[in-house]
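*Asks:* have a look; sequence and predicted model below, questions after that.
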Amino acid sequence: MKTRQVKRLTLTMIAVMMMSLILPACGGKSDAADIVVIGGGGAGMSAAIEAHNLGAKVVLLEKMPMLGGNTARAEGGLNAAGTEYQKAQGIEDSPELHFEDTMKGGKNVNNPDLVKVLTDNAAESIQFLKKNGAELSEVGKAGGASVPRIHRPEGGEAAGNFMVIALKKKLEELNVDVRLQHSVTEIVTDKEGNVTGVKGADKEGKTFEIQAKAVILATGGFGANLDMVVKYNSDLEGFATTNAPGAQGDGIQLAEAVGAKLVDMKEIQIHPTTIPGEGVLITEGVRGDGAILVNQEGIRFTNELLTRDVVSKNILAQTDKIAYLIFNDELRGTLKATDTYFEMGLVEEGQTIAELAGKINVDAAVLEQTVHRYSEFKEAGVDEDFQRDDMRLDFKKGNYYAIKVTPGIHHTMGGVMINTQAQVLNEAGNAIANLYAAGEVTGGVHGANRLGGNALADITTFGRIAAQEAVKSLD
C-alpha cells in the first residue's frame, strides 16, 4: 500500500514539474511584484526609479520595443521655479509665479490643487534628474512664462531624449525589471474593485499575469490615435501629429474599464511649429532664444512668445496656414537642438536676408524691412508691434536661416482624473484602491492649454509622487 502511495506521489510530482515547463511555452505566465508600472516614458521611468529606491520590487512594462515614448521627442525643457540654476543667473522666480502662469496658460480650466503640487515640487524634480544623470543646468524662456524657467541640458540639447538616455541607464544600473514589448490588456481587480495586478501579452502573443499591490499608469496620451483625437475634437481632422506611435490612449481605456473618471478630453493642443505634412517638432527653444515668425508675405504677425494655442491660431490665419521661423548664427551657436534640423535638411539659409528670402520665395525687400524693424525694436528695448518682452537677437550678423512651420497635434491635456496623491478617481470622485497615474495619461494639470516646459515637469514630478504614494500603500 505504501509503495503504491509513493508511486502516485512521484507521478504527481512529475506531472506538476512537466506543467511548470509547459505553461510558459503556451502562455499564462504568472508572477508577482510590489508595484507594476505600465509605460516606459519619462513618467514611468521616474516612477520605477523612485519606487525601487524606496525599497519596492518593481516591474516596468512597455509595449514598444524601446523605452522613451513621447518623452524621447520632447525638445524644449522642464519648467521649475526657484532652482539653483535660476539663482545663479540672477533670475527671480517662485512656485507661486509658476502657478499663476500655468493657470493663466490653461485658461483656468486646470485643477488648481494639481497645479500647486506641480509647481511646488518641480524644483525637486530638477534635483531628482541631476542625481540620476540628467542635469538640466541651462535656463531659457518659453511661451507663457513670466520669466526664464525652462531648464535644459547645457548647450541647448533637446531635453527629452537627454532624460530618456540617463533614466534608462539608471534603470539598468539599479537592475530594475524592465520588460519591453509587453502590452497590458487588463487591469485586474477583486470583487471589491481593488486593483490587484495586470494581465497582458508579450510580442509573441504569450499571455502573462502579474499580481501587484499597486499599479501605476504611465502610458501617455492619445495624440497618435487620430481617430480618438477626432472623436473628442473634430476640428483637428487632417492634422499631422508630433507624437510617438505608441501614444494611442490605451492606458485611458484600461482605466475606464475599471471605472476611472475622465476629464478635459476635448482639450487637445496643437504645437505652432511643426514641419508641414511631417509632424516633426521644432523646439520652443528656437522662438524662446530669439527667432521671429514671418508669413509668406515676409511680414511678422504675432508675439512669438505667446502661449501655444494663440501662436498656433495666428499661424493658421496666414496664407496657406504656414509661417517661417527666422534666426541667425547667433542662435544656432547657442542652441544645440538646431543641429538636428540642419542634418534633416529642414533649414533654408542665406548669407544675407535677401538671399534667404529668395530661398523661401518671400519678397526680399519686405523681409529686409521686417527684420530691420525688429532689430530697431531690439536696440530700443521695446517691441512696438507685438509687445514681445524678451528680444535676444538683433539680426545684424548672418548667416540667416528659415524653417517652414505649421501647427500640428502635440499634446492631449485630457485623461484619467487623479487627486494630489496621484490616485486614480472613479465617477463618484473616490480613489480606486491601489491604482495611480502620472503624466499625459492624466487630465486636469494643464487645463485648456499646456505651457511649453510643463510636460517634462508633469511627468517627472507626478511620476515620483505616484511612486511615493504607491510605496506608502504597501504597508
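*Replies:* Yep, it's here.

*Asks:* drop to CA atoms for contacts and neighbour counts, all remaining ones
*Replies:* OK.

*Asks:* could you list the buried residues of stretch 397-412?
*Replies:* Of all the residues in stretch 397-412, those buried under the rule 16 or more other Cα atoms under 10 Å are 399-412.

*Asks:* included below, for side-by-side comparison, is a second structure:
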Amino acid sequence: MHREIRKFLAGMAVAAAALAAPAPLARLHADKGVACADCHGKGKARVDDNEQAPNLACVRCHGDLKAMAKGAADPLNPHASHLGATSCTICHRGHEASRSYCLSCHDFDMKMPGGTDAAWKPRPDPARRDRRVDRADVVVVGSGAAGMVAAITAHDAGARVIVLEKQPLTGGNSMLAEGGMNAAGTKAQARKGIKDSVELMREDTLKGGKFLAEPALVEILARGSAASVDYMEGLGADLSDVGRLGGASVSRAHRPTGGLPVGAHLVDVLRRNAASRKLDVRVNSRVVKLLEGRDGAVTGVEVCGLHRGTYRILAKSVVMASGGFSANPARVARYQPSLEGMASSNQPGATGDGLDLGEARGGKLRDLEQIQIHPSVAKGSRILITEAVRGNGAILVNRQGERFFNEIGTRDAVSQAILHQEGKSAFLLFDEGVRQSLKQIDGYFHLKLVKEGATPEDLARVLGLPGAALRATLDAYNAAVDAKLDPLFKRPDLPRALRTPKFYAIEVNPGIHYTMGGLAVDTATRVLAKDGKAIPGFFAAGEVTGGVHGANRLGGNSISQTITFGRIAGETAAGFAKRQPERK
C-alpha cells in the first residue's frame, strides 16, 4: 500500500514539474503553425549530430546571427559574442528546455523563449548503436587551434580527414585566448625594430618553466614560431600587432591590429578555412574509445554522437588534440589538492578526456601535477583579464593602495604574490592611455567588470582604498617610467605612464588556467608508450600533451604551440596514413 502511495506521489511530482517547465520550442512553434517537417525536413524525423537541418530552418525564418544581433536591446548580446559563427541549436533546443551556452562560463540573467537559467549540457544516448562504419585517413579529436590546424594541414597533404568535437561548437580553449601568439624573428617584429631570436625565446621558455620542459620540444616551439605566424597569415589571419607578456625578454606576442583578442580571431580564420575545404567537422561527437589493431597500432575511434549514438570510424592515423583538464575540478584537486575549489577560466569541455583515452591505449603521461594558475581572473567570475593589460602598462595594487610585485613576472610568481595580499586579490589599475592601446579592454567595460574615477583619489573612494597612498603609488610609478628604471621591483618593461584620466581598476584573483602536463610525445608529435616507444598511428598536439612548458607556461606560448605542433601533427599523421593499407 505504501509503495502504491509513493508511486502515486512521484507521478504527481513529475506531472507538476512538467507543467511548471517552460514549453520547448517545438511546442511554441506548433502554436504558430510550424510543422515538424519545417524544421527537420521532409521525412527526416531525426537530425544529424551537427543539427544542420534545424539550424538552416532557424536561419531561414529568423535570420543569421548578425541579423539577430541587430535587433537586440540588451547590451549583453549573445548573438554578437566572442563565440563567433555558431549554430542556433547550441542554445535553442527543440524538444527540451533551451539553455544558454554562455552560462557555462558566465553568470548572466539571460532569458530566452522556452529556456531555463541552467547551462548547456549534452545528452547523448550511448545505448543507441549505429552499425554503419565510417572511414578516414586521419581522425582529429578536438577542434581547438591545434586540432583545426592539424586537420587543415593533413587535408592539404591529400588525406581524408574527419574532425570530432564533443562540445556543440568548435574552438575549444583557443577561442578564449587573449594575449597573443609568441614568435621570434618575425616580419612584424622587424617592422617595429624589435630584436629577438630563436635562442632568446627558447631560453625564456626554459627558464619560465623552471627547466622542467623537454629541451627538444622547446627548440621546435621557438624555431617554428615565425613560420607558424607566416602560416596563419597565409590563411588570412592578422597578427601584425606585437606586445609583451610576462616572462618574455622582448615583445613577441603577435595579435590582431589594435591588440584585439588573438584566440577568437584565429578560430574564426580556421573555421573559414575548414569550411572552404569542406572538411568533415562533427560537433556533439564524443570519442569514447581508441580502436587498436593486432599490431598495436591505433586504427580509429569509437564515437558517441548526440543523435546518432555510438558508432565507429576506421582510420589510418589519429591525432589527439582534445585539450587539458582545467575545467575538471576533481582531477585538478587530485594532482594539486591546494587548488581545490579555485575557479577555472576554461571552457567547459576542458576535462581531460584525451588523457584518459591515451592512457587506456598505453600512452605515457607526464607532468600532470604542473597546473598553472593565472593571476588575473576577474574577482567573482571566470572571466580572464588578459596579461596584455599589464603588458601595455597596467599595474597591480593591494588594499593599501601600493604596488607589491613586478607586474610582468611569470604567471606563477605573480599569482603567488597576489595570494599573499590581504583578501588574496589585487586591483589591476590603468588609465585611459592603456585602455586606448588595447581594444579588448572594451569588453571588460561591456561586462561591467571595471570601476572608474576621474582622478586617482576618486577611484580610490570607489574601491575603498586610501586615496593618498594610491596617488603616491601612481606618482612613484610614473617617475619610474620617466627614468626608465623601476627601483622597487625591477620591472623590465615600462611602456607608458599612468597620467591620462579617467582611471580604472578591475579586482582580480588567481584562477586555474592551464595544465602543462599530458601525453608524452616526441619531436614528430608521435605519442609515446610507457616504454618510450612511439605508438603506431597515434599523434597528439596542443594542451593534451606534456613537455613543452615544464612547470609554468609563458603567456603567448600556448597559441604558438598549437599552431606549430598542430602543423607537425597534421603533416606527420597524413604521411603515416599514406603508407598504410585500407583498414578493414
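*Replies:* Here it is on my side, so go on. None of these values were measured; they are calculated from a predicted model.

*Asks:* give me the TM-score for these two chains.
*Replies:* The TM-score (TM-score structural alignment, normalised by the length of structure 1) is 0.94; 451 aligned residues with a Cα RMSD of 0.9 Å.

*Asks:* inside strands: which ones of the buried residues of stretch 397-412 of structure 1?
*Replies:* Among the buried residues of stretch 397-412 of structure 1, DSSP state E puts 400-412 in strands.

*Asks:* can you give me the strands in the stretch 151-300 of structure 1?
*Replies:* Using DSSP state E, counting those that start in this stretch, the strands of the stretch 151-300 of structure 1 run over 177-180, 182-189, 195-202, 207-217, 262-263, 268-274, 292-294.

*Asks:* equivalent range in structure 2 for the last one?
*Replies:* Residues 395-397 of structure 2 are where strand 292-294 of structure 1 aligns, with TM-score structural alignment as the criterion.

*Asks:* what about the counterpart of residue 575 of structure 2 in structure 1, helix or strand, and which?
*Replies:* Counting by TM-score structural alignment, residue 575 of structure 2 lines up with residue 472 in structure 1. Assigned by DSSP states H and E, residue 472 of structure 1 belongs to helix 454-473.

*Asks:* show me where the stretch 351-500 of structure 2 has its helices.
*Replies:* In the stretch 351-500 of structure 2, the helices defined using DSSP state H, counting those that start in this stretch lie at 353-360, 388-391, 411-419, 432-437, 441-446, 456-463, 467-483.

*Asks:* quick check: the shortest one compared with structure 1, mean distance?
*Replies:* Spelled out, that is helix 388-391 of structure 2. Superposing on structure 1 and averaging over aligned pairs (mean Cα distance after the TM-score superposition for structure 1), helix 388-391 of structure 2 comes out at 0.3 Å.

*Asks:* likewise the longest one?
*Replies:* Helix 467-483 of structure 2, aligned to structure 1 and superposed, deviates on average by 0.5 Å (mean Cα distance after the TM-score superposition for structure 1).

*Asks:* helices or strands up against that helix?
*Replies:* In terms of contacts (3 or more Cα pairs under 8 Å, 6 or more residues apart in numbering; DSSP states H and E), helix 467-483 of structure 2 is packed against helix 456-463.

*Asks:* so which residues make contact with the helix it packs on?
*Replies:* 401, 451, 452, 453, 466, 467, 468, 470, 471, 503, 504, 505 (Cα atoms under 8 Å, 6 or more residues apart in numbering).

*Asks:* now the helices of the stretch 351-500 of structure 2 in JSON lines, with mean neighbour count and distance to residue 20 of structure 2?
*Replies:* As requested, these are arranged in JSON lines below (neighbours: other Cα atoms under 10 Å; distance: least, Cα to Cα, whole Å):
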{"stretch": "helix 353-360", "mean neighbour count": "20", "distance to residue 20 of structure 2": "36"}
{"stretch": "helix 388-391", "mean neighbour count": "24", "distance to residue 20 of structure 2": "46"}
{"stretch": "helix 411-419", "mean neighbour count": "20", "distance to residue 20 of structure 2": "45"}
{"stretch": "helix 432-437", "mean neighbour count": "17", "distance to residue 20 of structure 2": "46"}
{"stretch": "helix 441-446", "mean neighbour count": "14", "distance to residue 20 of structure 2": "34"}
{"stretch": "helix 456-463", "mean neighbour count": "19", "distance to residue 20 of structure 2": "42"}
{"stretch": "helix 467-483", "mean neighbour count": "17", "distance to residue 20 of structure 2": "52"}
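
*Asks:* could you dump those helices to CSV with distance to residue 535 of structure 2?
*Replies:* Formatted as CSV, the helices of the stretch 351-500 of structure 2 follow (distance: least, Cα to Cα, whole Å):
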stretch, distance to residue 535 of structure 2
helix 353-360, 10
helix 388-391, 39
helix 411-419, 34
helix 432-437, 47
helix 441-446, 44
helix 456-463, 56
helix 467-483, 54
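
*Asks:* what about residue 78 of structure 1, distance to residue 396 of structure 1?
*Replies:* Between residue 78 of structure 1 and residue 396 of structure 1 the distance is 31 Å, computed by Cα to Cα, to the nearest Å.

*Asks:* quick one, which of those two is more surrounded?
*Replies:* residue 78 (29 against 13; other Cα atoms under 10 Å).

*Asks:* is it true that that one touches residue 451?
*Replies:* No: Residue 78 of structure 1 lies out of contact with residue 451 (Cα atoms under 8 Å); the separation is 10.4 Å.

*Asks:* need the counterpart of residue 516 of structure 2 in structure 1.
*Replies:* Using TM-score structural alignment, residue 516 of structure 2 sits opposite residue 413 in structure 1.

*Asks:* report the angle between the longest helix anywhere in structure 1 and strand 207-217.
*Replies:* As assigned by DSSP state H, the longest helix anywhere in structure 1 is helix 2-26. In terms of direction (axes from the mean of the first three to the mean of the last three Cα atoms, to 10 degrees), helix 2-26 of structure 1 departs from strand 207-217 by 60 degrees.

*Asks:* fine by me, we can end here.
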